[in-house]
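Next come a sequence and a model predicted from it.
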Amino acid sequence: MKANFTKHQIFTLILLTQIGTTTLFAIGIDAEQDAWIAVLLSMLLGFILVWIYTELQKHFPQKNLAEIIILLLGKPLGTPLVLLYAFHFIRISTYNLNEFSNIISTTLLNNTPRIVIFIVFITVSIYALFLGLNSFARASEFFVFPLLFFLLSSFIMVGLSGHIDLNNLQPILPNGIIPLFSVAYPTVIVFPFGELVVFLMYWCYLDSTNGLQKISLTAVATSGFLVSLSSLVIISALGVHNAGISLIPLYQVIRQINIGGVLKNMDALAVINMLIGGFYKFTIMFYAGVSMISTLFKIKDDRWLIIVMSIFTLWISYTTLPSIIFQRWLGNNVMTPYIAVHIQITIPFLLLIISYLKLKTSKVKENK
């Protein structure tokens, strides 16, 4: 699928993907009242990942991740690695689909079968992809504004409702900053900052990589601030214990909004965030997985592959992920330490080293 993105579109796509449904949860809650600081620390570590990813892209400006892997490692070694990345992106999209359907089913459509929500959501995503990546990217420039507006408005209204208790954030760093590193790495840096590796499948649609690093770092800094602010608001409104056990803490916080008996029942704010952020994150992750496969097997028209993989994704989400609680356990205890860390950190770093070595070797040969 051909496309041509502007840097502003890349910014909005990164922002929507990074925020996704992330702000709905108390990210970094293992750090208790210092969760918001753990997010900021993870963001700083995430800047290193952004540098690694963008440097790799600069070496191969017109290539996507699958092409870069094959180019650096060759087909025998590269093929299984490309398939592993495709699996990783599809896995994240199944998590997003399951998360979205469970949240909608719990909050809005209690009597609607989950399979119906699954089908509607994934059908809209397929339709968006069939319209083309250019249309998808242009739409992100429109949707990012209501998402940011409703997110920040909800934070302000929670404060005006008098539900913010800054005592819930005390004491700050009782054991110093060092213990926060165990929360920042690998949990928070992997989710959401390490997920930026998916844009190695989209940066190749830019006309030029000039300014790519700057725009990506700006997007990550913006999303990091918003995720940190969300954790701060959730913990100060609910307390550490309630924030940790709540299934959808931001939704619970927004339900408390009541300004003079006039502004209340603002559940729609959380739902809008879920719809916009969840849709974009799912679609970007899902198509990255599809594109890895179509690139590997040189499939020119990938529309039929989109349909096949969407059915597979729906089946996996519906049959293997019974609840958000199980999904979180699987992600935190299996996927993050054994798969995501290597896919998002170790392998890109090694690919960059190999890239440097190959480029240096080729320059030496040219000089001879």
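Received the coordinates, thanks.

switch to C-alpha atoms for all contacts and neighbour counts from now on
Noted.

Do a quick rundown of the strands in the stretch 201-350 of the chain.
All strands of the stretch 201-350 of the chain, identified by DSSP state E, counting those that start in this stretch, fall at 258-259, 263-264.

what separates the residue nearest to L232 when sequence neighbours are not counted from N273, distance-wise?
Excluding the flanking residues, the one nearest L232 by Cα to Cα, 6 or more residues apart in numbering is W36, at 5.4 Å. Separation of W36 from N273 (Cα to Cα, to the nearest Å): 20 Å.

longest helix of the chain?
helix 65-107 (DSSP state H).

any idea how far that one is from the chain center?
What separates the centre of helix 65-107 from the centre of its chain is 12 Å, taken as Cα atoms, centre = their mean, to the nearest Å.

after it, next one along is what?
helix 114-131 (DSSP states H and E).

Hmm, V144 is touching I14, no?
No: V144 is beyond contact range of I14, at 10.3 Å (criterion: Cα atoms under 8 Å).

More neighbours: which of these two?
I14 (28 against 18; other Cα atoms under 10 Å).

Please look at the more buried one and V197 and confirm they touch.
No: here I14 does not reach V197: they are 10.5 Å apart, not a contact under Cα under 8 Å.

Pasting the second one now:
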Amino acid sequence: MNTEKISGLQLFYIMCGYILGTAIILGLGQEVKQDAWLFIGFGLSGGLILMAVYTKLAIYYPGDTLVQMLPKIIGKFLSYPIIFLYILHFTYSASRACRELGALIITTILNETPIIIVIGSFILLLIYCLRGGVESFGRLVEIVFPIYIFSLLLIWILLLTVDHFNVKNLTPILGEGVKPVLIKAFPNAINFPFGESIVIMMFFPFLTNKQHIRKVGMSSLILGGLLLIVNSIMMVSVVGAEIYSLDAFTLLTATQMVSVADFLERFDALVILMMVLGVFFKAGAFFFGAAVATSQLFRLKQNRSVFLGLGTIIAPLSLVSASSYVEHLEFGFEYYVPYFLGFLQIVIPIMLLCLAFIRKIISR
């Protein structure tokens, strides 16, 4: 399974698009209003520390995925329940990304289409792509990522033409002090989306040049974080802090305000294109991580059939996990992100690194 390889540039594209994913459409830090860009900055700082932990573990155990290094660090029997939790995390997170895509599509361009049709079609696309292996996924991302970035830059340029664009909407900066922003940023801003980069540990063994592990991980996180910061500044400047804190699809709302010479309007298609591509990066990486983890846990020789099995789970799971989109968001940000992800993306990796470090000292 590790005979397939991807280049450092392809993994950089995958992870950068993965970090942007759904976060760039939904808007981060809505609870801190005009200080959202600082909220993201604090999250990025914590995410870089976590990425240092992830890459150090990969350096300690070169050629191993997260699932393969767990038994070597904490033992076979203790590792099984934790591996199962990571498979659950990757699978459920992929279903959440698909649910967010489906919600956007049916509220904009396909109002009368059942959401299961939208999500099911997207899952079939992911299965078709990922069954070709990590190399085909990497090559496709290499083509798609420049289109994604071009669309984002074009939207930003268009937002500058909006009459309501005003950088003063970002003031007062830290009006209530830095403490409230820090409290709300930890652990939510770290866990989503930066801590989710733990899925990169499922890609490291497929990297052609493993000397670039840290460079690829850190650079993708930094670029993704900076783009999210700029994006939040642009959105708050256009719609204002109050609307930013309440709107479900903030970038879509801001883009709908664009009108060039009262002639060029309705650039919603660009936002929808970005959401489709962003979920392709995010759900694709989670899907791949879950399939590889499942194959390695049960010692399967290939994971092509695993994609089919996971696909039949992800599609219905995206719908049954919440009765409405509002409930979906509330459960995610109030319970799933701070507690479940906090345990798997912060507590467990740091504990693993400490144990791996002690093992290295003892072995010497």
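It's in. For clarity, every value in this text was computed on a predicted model and none was experimentally measured.

what's the TM-score here?
The TM-score (TM-score structural alignment, normalised by the length of the second structure) is 0.97; 363 aligned residues with a Cα RMSD of 1.2 Å.

Between W36 and N273 of the first structure, tell me which one has more neighbours.
Counted by other Cα under 10 Å, W36 of the first structure and N273 do not tie: W36 has more neighbours, with 28 against 25.

tell me, how many neighbours does T255 of the second structure end up with?
T255 of the second structure has 24 nearby residues by other Cα under 10 Å.

Contact partners for it?
155, 158-159, 266-268, 271 (Cα atoms under 8 Å, 6 or more residues apart in numbering).

Over to G8 of the second structure?
So G8 of the second structure contacts 207-209, 212-213, 216 (Cα under 8 Å, 6+ apart).

ok, 7 Å please
207, 212, 216 (Cα atoms under 7 Å, 6 or more residues apart in numbering).

Give me the buried entries from those residues.
207, 216 (16 or more other Cα atoms under 10 Å).

The residue nearest to L232 of the first structure contacts I234, correct?
No: contact status for W36 of the first structure versus I234: not in contact, 9.8 Å apart, counting by Cα atoms under 7 Å.

what are the ranges of the helices in the stretch 251-368 of the first structure?
With helices called from DSSP state H, counting those that start in this stretch, the stretch 251-368 of the first structure shows them at 267-296, 303-320, 324-330, 341, 347-367.

Tell me which of those is the most buried.
helix 267-296 (a mean of 22; mean count of other Cα atoms under 10 Å).

what's that one aligned against in the second structure?
Using TM-score structural alignment, helix 267-296 of the first structure corresponds to residues 268-297 of the second structure.

That stretch against the first structure, how far on average?
Compared with the first structure after fitting, stretch 268-297 of the second structure deviates on average by 1.0 Å (mean Cα distance after the TM-score superposition for the first structure).

how much distance is there from that stretch to the middle of the chain?
8 Å.

quick revisit: with mean neighbour count and distance to F191 of the first structure as extra columns, can I get the strands of the stretch 201-350 of the first structure in TSV?
Below are those laid out as TSV (neighbours: other Cα atoms under 10 Å; distance: least, Cα to Cα, whole Å):
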stretch	mean neighbour count	distance to F191 of the first structure
strand 258-259	16	32
strand 263-264	13	32
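
and of these, who's closest to A86 of the first structure?
Comparing the strands of the stretch 201-350 of the first structure against A86 of the first structure with Cα to Cα, the closest turns out to be strand 263-264 (43.3 Å).

And that closest one against the second structure, how far off on average?
Counting by mean Cα distance after the TM-score superposition for the first structure, strand 263-264 of the first structure comes out at 1.9 Å.

can you list contacts of that strand?
257-258.

same check, this time on stretch 222-232 of the first structure
Contacts of stretch 222-232 of the first structure (Cα under 7 Å, 6+ apart): 15, 18-19, 22-23, 26-27, 35-36, 39-40, 43.

can you tell me the mean distance of it from the second structure after alignment?
Looks like 1.0 Å for stretch 222-232 of the first structure (mean Cα distance after the TM-score superposition for the first structure).

Which part of the second structure matches that stretch?
Under the criterion TM-score structural alignment, stretch 222-232 of the first structure matches residues 223-233.

List the buried residues for that stretch?
Those would be 223-229, 231-233, for stretch 223-233 of the second structure by 16+ other Cα under 10 Å.

Kindly report the same for stretch 205-217 of the second structure.
Neighbour count says stretch 205-217 of the second structure has 205-207, 210, 213-214, 216-217 buried, by 16+ other Cα under 10 Å.

gap between I353 of the first structure and K363 of the first structure?
Taken as Cα to Cα, the span from I353 of the first structure to K363 of the first structure is 15 Å.

meant to ask about A288 of the first structure, not that
In terms of Cα to Cα, A288 of the first structure sits 32 Å off from K363 of the first structure.

before we move on, what about I347 of the first structure?
24 Å.

same deal with F130 of the first structure?
From F130 of the first structure to K363 of the first structure the distance is 42 Å (Cα to Cα).
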